[in-house]
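Novice: What would the 3D arrangement of this be:
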Amino acid sequence: MSDLPATEVARAVTMIDEGHTYRSVSRTVGVSVSVIHRCVKRYRQTGSYVRRRGQGRKRATNAVEERFIRVQTLRNRRQTAVQTRNLLEEVRNARVSERTVRRRLNECGLKSYVPGKAPKLEASHRVARLTFARQHQD
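Specialist: Below is the predicted model:
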């Protein structure tokens, strides 16, 4: 379902009230006729141009659990999403999927990275390796 900004919904409702057809309004606004119809219907029912909150499925986690996920990850950067999920179930008795943990981390701006295994080679290391390889060729 396409969500129109409140200004566009107001524009569409005004045009419909002025006598324009749903099809002409949909062309003007740039969305389908069904979206215009749904927005006008919602406006007539609620008297508001803004989409109501709370529609759709309820979240699997609450604010406390989301904060727990974020804090645990920040405390131990090498902890995996599976480990965080297991800890959440152990401590908070909340059963969520590993995918949910990843989504919550992504929502708070924490991206997943593969930790580096070793420090990068410096130029002197590369030279030493090349010298060794040339000496021990064949």
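Novice: For the rest of this, base every contact and every neighbour count on C-alpha atoms.
Specialist: OK.
Novice: Can you give the contact residues for stretch 127-135?
Specialist: Here stretch 127-135 makes contact (Cα atoms under 8 Å, 6 or more residues apart in numbering) with no residue beyond itself.
Novice: and the gap between the spatially most central residue of the chain and residue 113?
Specialist: Closest to where the C-alpha atoms of the chain average out (Cα atoms, centre = their mean) is residue 107, at 5.2 Å. Look at residue 107 and residue 113: by Cα to Cα, to the nearest Å, they are 15 Å apart.
Novice: Then residue 9?
Specialist: Residue 9 sits 41 Å away from residue 113, going by Cα to Cα.
Novice: If you count surrounding residues, which of the two has more?
Specialist: Neighbour count, other Cα atoms under 10 Å: between residue 9 and residue 113, residue 9 has more, with 24 against 8.
Novice: so which helix or strand takes in the more buried one?
Specialist: Here residue 9 sits within helix 6-17, counting by DSSP states H and E.
Novice: Identify the residues contacting that helix?
Specialist: By Cα under 8 Å, 6+ apart, the residues outside helix 6-17 that reach it are 22, 25-26, 29, 36, 39-40, 43, 49-50.
Novice: how about it: buried residues?
Specialist: Going by neighbour count (16 or more other Cα atoms under 10 Å), the buried part of helix 6-17 is 8-10, 12-13, 15-16.
Novice: structure for this one too, so we can compare:
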Amino acid sequence: MPKKAELKIETRATIIAEFNCGVSASEIAKKYNCDRRTVYYLVDKYKNHHNCENLPGRGRKRVTNKKDDTLICRSFKIYPRQTFKSALSNFNDNRENKVSMTTVRRRLKENGFKSYVIRKQPYITPKNREARLQFALEYKDKSLEY
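Specialist: As a prediction, this is how the structure comes out:
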């Protein structure tokens, strides 16, 4: 049987309010097109947690914590030219639970880092540098119409 969509938080609050006013669970279930057990589940959840919203802890847990995320970001702030592989190996050296390269990329993206390729600087030899300087000194005093 396919899973139905979750009830909106406003609907959950209304169900709990109606149940507390004395409306039966079967009537509420018919009105909101849900199962009677769902009504009891919502009421029980509200009694235990005083909240009708989704509780934290749903889904897969993060491999890294806030401190680990800070370490990853700090390493890229200090050494922005390092590769993901080198950062990953440095980070995983001190950990018992290894982190994947995708996790490192994801943490950097969450913290506003963007991937880019650093522009290559032209290689200027000392000989070429001297020739450029001589050229500039030779033509610095000439007019633009020569």
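Novice: Just the TM-score for the two chains, thanks.
Specialist: With the length set by TM-score structural alignment, normalised by the length of the first structure, the two chains reach a TM-score of 0.59; 104 aligned residues with a Cα RMSD of 3.1 Å.
Novice: so what's the residue mapped onto residue 50 of the first structure from the second structure up against?
Specialist: The equivalent of residue 50 of the first structure in the second structure is residue 53 (alignment by TM-score structural alignment). Contacts for residue 53 of the second structure (Cα under 8 Å, 6+ apart) come out as residue 9.
Novice: of the buried residues of helix 6-17 of the first structure, closest to residue 96 of the first structure?
Specialist: residue 9 (36.9 Å; Cα to Cα).
Novice: and the closest one, how far is that from residue 43 of the first structure?
Specialist: Using Cα to Cα, residue 9 of the first structure is found at 8 Å from residue 43 of the first structure.
Novice: Can you work out which residues contact both of the two?
Specialist: Residues touching both residue 9 of the first structure and residue 43 by Cα under 8 Å, 6+ apart: residue 49.
Novice: before we move on, the earlier item: tell me which element the match of residue 50 of the first structure is part of?
Specialist: Following DSSP H and E, there is no helix or strand that holds residue 53 of the second structure.
Novice: distance of residue 40 of the first structure from residue 14 of the first structure?
Specialist: Distance from residue 40 of the first structure to residue 14 of the first structure, by Cα to Cα: 9 Å.
Novice: Can you show me the helices along the second structure?
Specialist: 9-20, 25-32, 36-49, 66-78, 84-92, 101-110, 126-139 (DSSP state H).
Novice: chain center to the fifth one, what's the gap?
Specialist: Relative to its chain's centre, helix 84-92 of the second structure lies at 19 Å (Cα atoms, centre = their mean, to the nearest Å).
Novice: Also the last one?
Specialist: Averaging C-alpha coordinates over helix 126-139 of the second structure and over its chain gives two centres that are 50 Å apart (Cα atoms, centre = their mean).
Novice: Read off where that helix ends up in the first structure.
Specialist: Mapped onto the first structure using TM-score structural alignment, helix 126-139 of the second structure spans no residues at all.
Novice: Could you pull out the buried residues of that helix?
Specialist: Using 16+ other Cα under 10 Å as the test for burial, helix 126-139 of the second structure gives no buried residues.
Novice: Tell me which other helices or strands that helix touches.
Specialist: Packed against helix 126-139 of the second structure by the contact rule (3 or more Cα pairs under 8 Å, 6 or more residues apart in numbering; DSSP states H and E) you find no helix or strand.
Novice: Over to the fifth one?
Specialist: When contacts are defined as 3+ Cα pairs under 8 Å, 6+ apart, helix 84-92 of the second structure packs onto helix 66-78, helix 101-110.
Novice: start and end residues in the first structure for the last one, please.
Specialist: To tie it back to what came earlier, the one meant is helix 101-110 of the second structure. Counting by TM-score structural alignment, helix 101-110 of the second structure lines up with residues 98-107 of the first structure.
Novice: Give me the contact list for that stretch.
Specialist: 60, 66, 69-70, 81-82, 84-85, 111.
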